[in-house]
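# below is the sequence, then the predicted model.
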Amino acid sequence: MQELSGIRIKTLARRLKADLLALSLAARDPRTPWVARAWALLVLAYALSPIDLIPDFIPVLGYLDDLLLVPAGLWLALRLIPPAVLEEARREAAAHPRNLARSAWGLGLMVLIYVALLLALWVWWSGRR
């Protein structure tokens, strides 16, 4: 039974990787609406960023965000992209598989999100006094 679940996890990981590559290609396509493009870039930035919204050293929650947020964001991003664009991107990703590198832009975006969240928390906390 463990072998079967191990195979499933590897298959899901390969599919996730292929979909992230296809998403990267589709986000660059001019036929992709700006909302889908913006969401795709946010998902890619988060997935490729070396830091997470919830750091991995926090027990359970640290890995849960990787297991839930990335697939959920990817699912929504893929739904926002026109089917013809997505199909073409998936074909190109399958024909030319490559690794997506860690992203300095993703790191920068995540740092900005952290700063914005901390600023919002500080404003909220200051207003309560």
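Ah, there it is. Numbering: from 1, shown residues only.
# only C-alpha atoms for contact and neighbour calcs from this point on.
Fine.
# can you list the residues that contact the host helix or strand of residue 123?
Residue 123 belongs to helix 104-127 when elements are defined using DSSP states H and E. If you take CA atoms under 8 Å, 6 or more residues apart in numbering as the criterion, helix 104-127 is touched by 42, 44-53.
# among these, name the buried ones.
Buried subset of the contacts of helix 104-127 (neighbour count, 16 or more other CA atoms under 10 Å): 42, 44-49, 52.
# closest one to residue 74 out of these, please.
Of all those, residue 74 sits closest to residue 44, with 8.4 Å by CA to CA.
# who are the packing partners of the helix or strand residue 5 falls within?
According to DSSP H and E, residue 5 maps onto helix 2-28. Contacts defined by 3 or more CA pairs under 8 Å, 6 or more residues apart in numbering; DSSP states H and E place helix 2-28 against helix 34-48, helix 61-80, helix 83-95.
# how distant is the helix holding residue 123 from the center of its chain?
Its chain's average C-alpha position is 18 Å from that of helix 104-127, according to CA atoms, centre = their mean, to the nearest Å.
# and stretch 81-90, by the same measure?
With CA atoms, centre = their mean, you get 17 Å for stretch 81-90.
# make TSV out of the contacts of helix 104-127 and add distance to residue 91.
TSV is the format used below for these (distance: CA to CA, whole Å):
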residue	distance to residue 91
42	23
44	19
45	22
46	24
47	21
48	22
49	25
50	28
51	30
52	30
53	31
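# take a look at this one as well, against the first:
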Amino acid sequence: MNQDKPMKTEKNLSIIQKLKTWAKNLKKQLLVLYLAYRDERVSWYAKLFTMLVVAYAFSPIDFIPDFIPILGYLDDVILVPLGVSLALKLIPKEVLEDCKKKVEERQTTSKPKNWVTGVIIIAIWILVFIWVGKLVLSYMNH
């Protein structure tokens, strides 16, 4: 019986390690997308979609709040990776390769900081909340 417990623990560690590797890879892909949507070789629609994916991934606000059991994490586990996958397909391969090299270089030196992008993301979410609030108020008044 004691031999079963170490096997389960090793298996759990393996799963945890795989999840950590997956999350690290996803974060790296998001950084690649962050750099790619700013590249002039990327079409406007790919830039727009990529910007929305990156903004949603880094935003603390989710469509489905995390406190809702199971459903709350579905957007993080399904929507973000799906969006990343689609965005990567929209961007030219040479742009992706250049951005991957830049991410590798930055990971050895420092993390990217773009306060302008952060302010834009926050402004977009504020506008969405104002719009939703007005819709709710107008619905309640009728």
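Good, I have the coordinates. Model, not experiment: these values are computed from the prediction.
# need the TM-score from the superposition.
After superposition, the two chains reach a TM-score (TM-score structural alignment, normalised by the length of the first structure) of 0.82; 126 aligned residues with a CA RMSD of 2.4 Å.
# need the counterpart of residue 45 of the first structure in the second structure.
Residue pairing (TM-score structural alignment): residue 45 of the first structure is matched to residue 55 of the second structure.
# what does residue 30 of the first structure give?
Following TM-score structural alignment, the counterpart assigned to residue 30 of the first structure within the second structure is residue 40.
# also residue 82 of the first structure?
Looks like residue 82 of the first structure aligns to residue 92 there (TM-score structural alignment).
# need the contact list for that match.
41-42.
# need the nearest residue in space to residue 80 of the first structure, chain neighbours excluded.
residue 36 (5.2 Å; CA to CA, 6 or more residues apart in numbering).
# residue 117 of the second structure and residue 23 of the second structure, how far apart?
Residue 117 of the second structure sits 23 Å away from residue 23 of the second structure, going by CA to CA, to the nearest Å.
# the closest residue to the match of residue 45 of the first structure other than its chain neighbours and residue 27 of the second structure: what is the separation?
Nearest residue to residue 55 of the second structure, sequence neighbours excluded (CA to CA, 6+ apart): residue 121, at 6.1 Å. According to CA to CA, residue 121 of the second structure and residue 27 of the second structure sit 18 Å apart.
# the more surrounded of those two?
Set side by side, residue 121 of the second structure and residue 27 show more neighbours around residue 121, with 19 against 16, by other CA atoms under 10 Å.
# counterpart of that one in the first structure?
Aligned by TM-score structural alignment, residue 121 of the second structure pairs with residue 106 of the first structure.
# from the centroid of the first structure, which residue is nearest?
By CA atoms, centre = their mean, the first structure has its centre lying nearest to residue 43, at 3.0 Å.
# count residues in the vicinity of the match of residue 30 of the first structure, would you?
10.
# helix/strand/coil for it?
coil (DSSP: H, G, I helix; E, B strand; the rest coil).
# gap between it and residue 139 of the second structure?
43 Å.
# for residue 53 of the second structure, same thing?
Going from residue 53 of the second structure to residue 139 of the second structure by CA to CA gives 30 Å.
# map residue 66 of the second structure onto the first structure.
Residue pairing (TM-score structural alignment): residue 66 of the second structure is matched to residue 56 of the first structure.
# my read: its match touches residue 67, true?
No - if you go by CA atoms under 8 Å, residue 56 of the first structure and residue 67 don't touch, sitting 11.4 Å apart.
# ok, the two, which is more surrounded?
Using other CA under 10 Å as the criterion, residue 56 of the first structure and residue 67 rank with residue 56 on top: 15 against 11.
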